[in-house]
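# Got a sequence here, can you model it:
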Amino acid sequence: MENFTPYSALAGGALIGIASAMLLFFNGRIAGISGIMNGVFFAPKNDRTWRLLFLAGLVAGGGLLQWLVPGFNVPRQGYPAELLAIGGFLVGVGTRIANGCVSGHGVCGIARLSIRSIAATLTFIAAGMLTVYVIRHLSELTA
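Predicted coordinates for the structure are as follows:
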């Protein structure tokens, strides 16, 4: 929390909310990234274009921010690549088990008052808190 600025967090949250609302309003789709990504591979061909454009926009937006504000995103150092790969794999497994990701359940599902999404989001938060505790207090990784 060294560089926390509430204004950038507020702006980012507002942009995510606006993008999610626009996707739901104009396309009738929920902005769950794991579902969008899954659909790139398994949806009918006529349903892939918007998914690819949405994902390309996420990557382009991050690239644009990095270009406009050099040094804005500095990756954490000191974590073994194997641990990062295992963590990424477990996130993927978790999104399949939960039938969605944090963006789908946390942003869109809670806004629709979905009980399943509220339960999933609370589970994500609890798992994240437990993971931070284990990494920071029970393991040798303190970076």
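# contacts and neighbour counts: CA atoms only from here.
OK.
# Run through the helices of this protein in chain order.
With helices called from DSSP state H, the chain shows them at 6-27, 33-42, 49-68, 81-97, 102, 110-111, 115-133.
# Tell me the buried residues in the fourth one?
Going back to what we said before, that points to helix 81-97. For helix 81-97, burial by neighbour count (16 or more other CA atoms under 10 Å) applies to Thr95.
# same thing with the first one?
By neighbour count, and taking 16+ other CA under 10 Å as the criterion, the buried residues in helix 6-27 are Ile16, Gly17, Ser20, Ala21, Leu23.
# Closest one of those to Ile97?
Using CA to CA, Ser20 comes nearest to Ile97 of the buried residues of helix 6-27, at 22.6 Å.
# Next up, the contacts around that closest one.
Neighbouring residues of Ser20 by CA atoms under 8 Å, 6 or more residues apart in numbering: Ile30, Ala31, Val107, Cys108.
# one more to put side by side:
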Amino acid sequence: MDWTATLQGLVGGILIGLSAVWLMGTMGRIAGISGIVGNLITQRPKGDSAWRITFLLGLISGPLLVMALGGGLGNVANAPGMVIGEPAGGVLLMLVAGFLVGIGTGLGSGCTSGHGVCGLSRLSVRSLTATVTFLVTAIITVYVVRHVMGGGA
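Model prediction:
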């Protein structure tokens, strides 16, 4: 067992939880990425964009800081030293998938961070339903892509 990866996952999970608690405690906001980005792009309530931009910059700068300090991001692409590899199905498929995820977060009124982290911690039945739906859909998608369509490893 790779204890380094386990500890990194544990520390990452703790930091995600703490950031969600901090955002809720200080601003009364849910740390749901789709809502933060969506409202930044579409609604932009006056005086409401600074914290959203700061939150998103933190999401981007955190991993960049870890890489700059020599920590790496793990073996994401199954190739040491790479941050992310080529999309398995090509760039067009990746764009279509991202578009569908965006539609799904709109229909589900949130994403895994909003429902899975924040909603479940508040014992929300709606978030439990959404999170189970996300997971079952992901399981079915992986099965179909790997075993029915014969793609991926």
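# Map Ser127 of structure 2 onto structure 1.
Using TM-score structural alignment, the equivalent of Ser127 of structure 2 in structure 1 is Ser117.
# And for that match, the neighbour number?
Using other CA atoms under 10 Å, Ser117 of structure 1 is surrounded by 24 other residues.
# How about the one 4 residues further on?
Each residue near Thr121 of structure 1 was counted by other CA under 10 Å, and the total is 22.
# isn't it right next to Ser103, touching?
No - using CA atoms under 8 Å, Thr121 of structure 1 makes no contact with Ser103, being 9.3 Å away.
# Overlap of the contact sets of these two?
The contact sets of Thr121 of structure 1 and Ser103 do not overlap (CA under 8 Å, 6+ apart).
# In structure 2, which residues correspond to stretch 91-108 of structure 1?
Going by TM-score structural alignment: stretch 91-108 of structure 1 matches residues 101-118.
# ends of the matching stretch, how far apart?
19 Å (CA to CA, to the nearest Å).
# Using CSV, lay out the helices of structure 1 together with distance to Pro75 of structure 1.
Shown next, in CSV, are these (distance: least, CA to CA, whole Å):
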stretch, distance to Pro75 of structure 1
helix 6-27, 18
helix 33-42, 21
helix 49-68, 12
helix 81-97, 12
helix 102, 21
helix 110-111, 30
helix 115-133, 17
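# Could you point out which of those sits nearest Val74 of structure 1?
In terms of CA to CA, the element of these nearest to Val74 of structure 1 is helix 49-68, at 9.7 Å.
# Could you list the buried residues of that closest one?
Across helix 49-68 of structure 1, burial judged by 16+ other CA under 10 Å covers Arg51, Phe54.
# other SSEs contacting it?
When contacts are defined as 3 or more CA pairs under 8 Å, 6 or more residues apart in numbering; DSSP states H and E, helix 49-68 of structure 1 sits against helix 33-42.
# Tell me which other helices or strands the helix it packs on touches.
helix 49-68.
# what's the offset of the helix it packs on from the middle of its chain?
Distance, stretch centre to chain centre, for helix 49-68 of structure 1: 14 Å (CA atoms, centre = their mean, to the nearest Å).
# Okay then, goodbye and thanks.
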